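Colleague: fold the following.
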Amino acid sequence: MPSPTLAIFLVIVGTLCSIILIRRASQSHNKHVQKLPPGPWPLPVIGSLHMLTTLPHRGLQKLAKKYGPIMSLRLGNVLTVVVSSPEAAELFLKTNDSVFASRPKLQATEYMWYGTKGMAFKAYGSYWRSVRKLCTLHLLSSSKIVSFAELRKEDIRSMMEGLKRAAVAREVVDISKLVGEVIANISCRIILGKVRNDIDGLTGLVGEALALGGAVNIADYVPYLAQFDLQGYTRRMKRVSVNMNKMLEKIIIEHEQEAILLLNEQEEEHGMHKGFVDVLLSLMNQPMNPQDEKFHIIDRTDIKAILLDMISASFDTSATAIEWTLSELLRNPRVMETLQGELESVIGMDQMVEEKDIGMLEYLDLVVKESFRLHPVGPLLIPHESMQDITIKGYHIPKKSRIIVNTWAIGRDPKVWSEDVEEFYPERFVGSNNIDMKGRDFRLLPFGSGRRGCPGMQLGLVNVQLVLAQMLHCFNWELPYGTNAEDLDMLEKFGLSMGRANHLLSKPTYRLLF
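Modeller: Take a look at the predicted model:
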């Protein structure tokens, strides 16, 4: 909602902006009138920004109930199309994927993601294709993910030992903090080659960047107001950018120095794992994709941007998914008992879960799907942008329109999931093997779909499923004294990823026989 200060500025610039909008409307009318998707009537200057609320996915869901699954809003100067049904999502992310494969420019990505030189926020084109290919080949391929198994095992075992000590002492555990740490450790070892002593600082910067990246920033929609920084976001983004650049520069310098020390020696002799950052540094000053006639030479800024993409994507998303799943299991003891029964039957009570066991845990797969349905990590997929004019379902979608897919609304639509849509009921997925979270069934899109679908999906799922399986197999969990399951706080914190507003606390009891 606009603040009083913002309202004053809106009045000051309202006349000027209205004149500009009228002139644009007149020019558009002179071509010929096109039918836009239905939507609310916009206010001068701000359009429908005031309708988004502090949790935009919920505000947009309410509007979609009135205006339909393909809805248009004038957000400041930006025509935004909101997609809120599986059928509509398929039209935008599959049928017409080539038209909507680009990204809009946002102030957050310009400041904090090195002018979109990474992958997640880059406009569609040869550079984006080259970065995606590079990341997939050297970090996100199936063979690479399998090769990281021992690293995951070490960090998860360390977490289990800490939990055993907490169980003996009958301590309440901050699950949000614990899970965040183990995922950050795993990600650091894979991407940076080792766990860092300053990981808390890096995690804090990533959290701030994701929060700012998902914020409704007036400057993105009414550029004339950007200079006033009415919400204070620009100052915060600049501060994060400076501190993040220092952190990434420090990481790169350390690895450059280590590379010199290890020249002509075997990393294994030093107990070190070669991380993704080392691969990127070995490619510096070389063509990113020599086969592309517009090939780009990898420089230091590219490396920082790519690292930031990989770090921010891996740190928060898996931890958030685990956090929400455990929250729902604590609220639904029947589901937890069923899942632990499967673990006891498949794994046995005399050993821990191994990564090779995950494929045999069918009920775990159902639980994770149900958690993603109710609590998608990204409730609104990263915005797409149309690269040309197009007509969909009789509606005109102009070039440069911003496209928002509300996966949160799709997951809670009773027309899609039946009337018990608010209930955590994993069995709804029984017999629905085609809903595999890979973006091929548009009822469930936790990783997006099409060209801009998340290339780290497989790595993310392995982390989520393995940590959950291990925590639930090794321990029983109960809420702290005085907290009832039905009263457990489930408030959300909106950003590029949507975590819990408050940390999840629980008390473990060791349940294995060794």
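Colleague: from now on I want contacts and neighbour counts done on CA atoms only, so please keep to that.
Modeller: Will do.
Colleague: quick one: the strands in the chain, in order.
Modeller: Taking DSSP state E to define them, one finds strands in the chain at 70-75, 78-83, 173-174, 384-385, 390-392, 395-397, 402-405, 475-478, 492-493, 499-500, 505-510.
Colleague: which of the residues in the second one are buried?
Modeller: Buried residues in strand 78-83, defined by neighbour count with 16 or more other Cα atoms under 10 Å: 78-83.
Colleague: what angle separates that strand from strand 70-75?
Modeller: Angle of strand 78-83 versus strand 70-75, following axes from the mean of the first three to the mean of the last three Cα atoms, to 10 degrees, is 150 degrees.
Colleague: any idea how far strand 78-83 is from the chain center?
Modeller: 20 Å (Cα atoms, centre = their mean, to the nearest Å).
Colleague: who are the packing partners of it?
Modeller: Counting contacts by 3 or more Cα pairs under 8 Å, 6 or more residues apart in numbering; DSSP states H and E, strand 78-83 is packed against strand 70-75, strand 402-405.
Colleague: show residues contacting the shortest one.
Modeller: Where contact means Cα atoms under 8 Å, 6 or more residues apart in numbering, the residues beyond strand 402-405 that reach it are 78-84, 89, 100, 104, 380-386.
Colleague: cutoff 10 Å now
Modeller: The contact list for strand 402-405, computed with Cα atoms under 10 Å, 6 or more residues apart in numbering, reads 57, 60, 69-73, 75, 78-86, 88-89, 92-93, 100, 102-104, 378-387, 397, 445, 448.
Colleague: the helices in the stretch 301-450 of the chain, which residues?
Modeller: Listed in chain order, the helices of the stretch 301-450 of the chain (DSSP state H, counting those that start in this stretch) span 333-347, 362-374, 407-411, 414-417.
Colleague: next, the buried residues of the second one.
Modeller: Read it as helix 362-374. 363-374.
Colleague: same question, the first one
Modeller: Residues of helix 333-347 classed as buried under the neighbour-count rule (16+ other Cα under 10 Å) are 335-336, 339-340, 342-344, 347.
Colleague: counting neighbours, what do you get for residue 159?
Modeller: Using other Cα atoms under 10 Å, residue 159 has 18 other residues around it.
Colleague: now swap in the one 3 residues further on and tell me
Modeller: Around residue 162 there are 12 other residues, counting by other Cα under 10 Å.
Colleague: measure it to residue 173 for me?
Modeller: 10 Å (Cα to Cα, to the nearest Å).
Colleague: I'd like the structure of this one too, to check against the first:
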Amino acid sequence: MAYLGSHPNQSNGEADGKDFINYQVIIVTLSVITLTITTYVFLSKRSKKGDLLPLPPGPRGLPLVGNLPFLKPDLHTHFSELSQIYGPIFKLQLGTKKCVVVSSSSLAKEILKDNDATFANHNPPIAALVITYGGNDILWNTHGPNWRMMRKVLVREMMSNTSLDVCYDLRRQEIQKMLREVYSKNGTPIDIGDLIFVTMLDMLMNMLWGGAIKREEKTRIGVEFRKMIGELVVLLGKTNVSDIFPILARFDLQGIERKAKEVFLWADTILDTVINERLKMKAMHSEKKPSKDDLGSKDFLEILLELNKKEGDGKETLSMTQLKALLLDIVTAGTDTTTTTLEWAFAEIMQNPYIMRKAQEELGEGVGMSNTVKESHISKLPYLNAVVKETQRLHPVLPLLVPHCPSQSCTIGQFTIPKGSNVFLNIWKIHRDPEAWKDPLEFLPERFLGDSNEYDYKGNNFNYLPFGSGRRICAGIPLAERVSTYMLASLLHSFEWKLPENVELDLSEEFGLVLKKRTPLLIIPTPRLSNVELFYN
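Modeller: Just a heads-up that it's a prediction; the model follows:
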């Protein structure tokens, strides 16, 4: 690498050129000193007037690139180390982007509650803009009327208790299908993460557009979605030079934008296929009078298409772009996050065998050995619910959440947070704070067996924020809460699990937008339920 200020060796005959270069260096140095003094005086005067508090402390960086060369790959642990030096709030300069990292619950509260409206936006990277139809989804959309409308539709039509109860049978069928798959592999190692991912994807597709595609097409579309989601998560987790130096964006030096466009075209084609099939089905049955059995049986896609057909003066109308962005949000977020949580849960259970015994004792009492688990059992399984919550504490799926972006400069913790900066909340660090958690590095589900409201998922306890808080809290909490415990309970109740012989459990993390296990978890099932028919109901 050629560093600034370096130059080739010069011969004696190049003295005049050398003098000229030295003269340039002197001029540049004096200019920098003058600019620095002027800036310092200007800021000092403003500080005296009380107009501007200082920026947070932070490590020094290099010209142009700032702190970028010094970042370590695992940002959640790297930021935790820096917080030990610079405190619970510090700044980094990454190219042209100013970043602020917050690592305490009290400061998280200032951002997500006290100044919620100011921090209600996210700053989408280029890959996200490409994938989400220009940021037209719920995750990256600018906080405003369109975002509120889309979130309202999702919460009311899919995430309400009534809507989730209506489609319970779809979830039950997929869980039963999963149990049959595991039973068929009795005694052989199973990639538990892969199994859960496939089950979640099939479950969500059935809930979203159930009968919109033919049975033989479901497998193909499921395989394509799995590959697409894997590519998407990788792209969103990569550091993109084009995001850090927007002036270089048109060159797409790492090819991230190009790859994102490939994934986008792939996903858009699948969604178009599903939507067109549904529209053909509706056209064929348009003259058929609906029966009583049809009432209340609409899937989410049909509801969205009805909103898409409303006239412009309706209270809620969805463009086709918004419709597809919303569907893509649900499929990608719902599969990868739940899969990651449950794979970590199984890893911790393998590490702590007493947890499996205790959970299975609870299941034996609450469900019974002559039954399979139903969603109605979940409320009667406090210990298993505690296992899921402890997993989300020790292994938060989004360790830094999605960076918030203040719409105006504001004060947090007696420091100025500049407008437009990226604000990372290190939830991984907050969840391991020894002042808030006893033995924070230990996996102890018992810590969640007290008041269930003290550590719920609503984002009111800022020591525990697995789904965030405030306006941008995860909209899919009701589904995630049901499905995570339901799936874990079903697998633990129906099977014993163990590691293959001579295999050492790996609990190392792989940082990205989603915090995954570095190596897939392979474990061996053995049926617990003696009645074989229970696996084939």
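Colleague: where does the TM-score land?
Modeller: Here the superposed chains carry a TM-score of 0.89, computed using TM-score structural alignment, normalised by the length of the first structure; 494 aligned residues with a Cα RMSD of 2.9 Å.
Colleague: picking up where we left off before, for residue 218 of the first structure, which of the helices of the stretch 301-450 of the first structure is the nearest?
Modeller: helix 407-411 (22.9 Å; Cα to Cα).
Colleague: superpose on the second structure and give me the mean offset of that closest one.
Modeller: Comparison of helix 407-411 of the first structure with the second structure after fitting gives an average deviation of 1.3 Å (mean Cα distance after the TM-score superposition for the first structure).
Colleague: now that helix: which residue numbers in the second structure?
Modeller: Under TM-score structural alignment, helix 407-411 of the first structure corresponds to residues 427-431 of the second structure.
Colleague: quick one: the matching stretch to chain centroid distance?
Modeller: 15 Å.
Colleague: buried residues in that stretch?
Modeller: Quick answer for stretch 427-431 of the second structure (16+ other Cα under 10 Å): 427-431.
Colleague: same thing with stretch 147-156 of the first structure?
Modeller: So, applying 16+ other Cα under 10 Å, buried residues of stretch 147-156 of the first structure: 148-149, 151-153, 155-156.
Colleague: next one: stretch 489-508 of the first structure
Modeller: Neighbour-count burial for stretch 489-508 of the first structure [16+ other Cα under 10 Å]: 489-490, 494-500, 504-508.
Colleague: who touches residue 473 of the first structure in this structure?
Modeller: Counted by Cα under 10 Å, 6+ apart, residue 473 of the first structure has contacts 339-344, 347-349, 351-353, 467, 510-512.
Colleague: just these now: which is nearest residue 31 of the first structure?
Modeller: residue 467 (57.2 Å).
Colleague: out of everything not next to it in sequence, what's closest to that closest one?
Modeller: residue 156 (6.9 Å; Cα to Cα, 6 or more residues apart in numbering).
Colleague: how about residue 383 of the first structure, what's its match in the second structure?
Modeller: By TM-score structural alignment, residue 383 of the first structure lines up with residue 403.
Colleague: any idea how far that match is from residue 104 of the second structure?
Modeller: 15 Å.
Colleague: got it, and residue 270 of the second structure?
Modeller: Distance, residue 270 of the second structure to residue 104 of the second structure, by Cα to Cα: 42 Å.
Colleague: which one's more surrounded, these two?
Modeller: Neighbours per residue (other Cα under 10 Å) separate residue 270 of the second structure from residue 104, with residue 104 holding more: 21 against 16.
Colleague: trace that one over to the first structure, please.
Modeller: For residue 104 of the second structure, the residue aligned by TM-score structural alignment is residue 85.
Colleague: OK, contacts around its match?
Modeller: Applying Cα under 10 Å, 6+ apart, the residues near residue 85 of the first structure are 64, 68-70, 405-407, 409-411, 413, 415-416, 442-443.
Colleague: what subset of these is buried?
Modeller: 64, 68-70, 405-407, 409-411, 413, 442-443.
Colleague: quick one: which of those is nearest to residue 19 of the first structure?
Modeller: residue 70 (28.7 Å).
Colleague: what about stretch 413-423 of the first structure, distance to the chain center?
Modeller: With Cα atoms, centre = their mean, you get 24 Å for stretch 413-423 of the first structure.
Colleague: ugh, typo on my part, it should be stretch 199-212 of the first structure
Modeller: Using Cα atoms, centre = their mean, the offset of stretch 199-212 of the first structure from its chain centre is 14 Å.
Colleague: equivalent analysis for stretch 301-309 of the first structure, please.
Modeller: 17 Å.
Colleague: which bit of the second structure covers it?
Modeller: Under TM-score structural alignment, the match for stretch 301-309 of the first structure is residues 321-329.
Colleague: which residues are contacting that stretch?
Modeller: Contacts for stretch 321-329 of the second structure (Cα under 10 Å, 6+ apart): 131-139, 146-147, 150-151, 153-154, 204-205, 208-209, 225, 229, 267-268, 271-272, 275, 300-301, 304-305, 307-308, 317-320, 334.
Colleague: go again with 7 Å.
Modeller: For stretch 321-329 of the second structure, the external contacting residues (Cα atoms under 7 Å, 6 or more residues apart in numbering) are 132-133, 136-138, 271, 304.
Colleague: drop anything exposed from those.
Modeller: Buried among these (16+ other Cα under 10 Å): 132, 136-138, 271, 304.
Colleague: what about the aligned partner of residue 372 of the first structure in the second structure, distance to residue 64 of the second structure?
Modeller: Using TM-score structural alignment, the partner of residue 372 of the first structure in the second structure is residue 392. In this view, residue 392 of the second structure and residue 64 of the second structure are 38 Å apart by Cα to Cα.
Colleague: now residue 437 of the second structure
Modeller: 40 Å.
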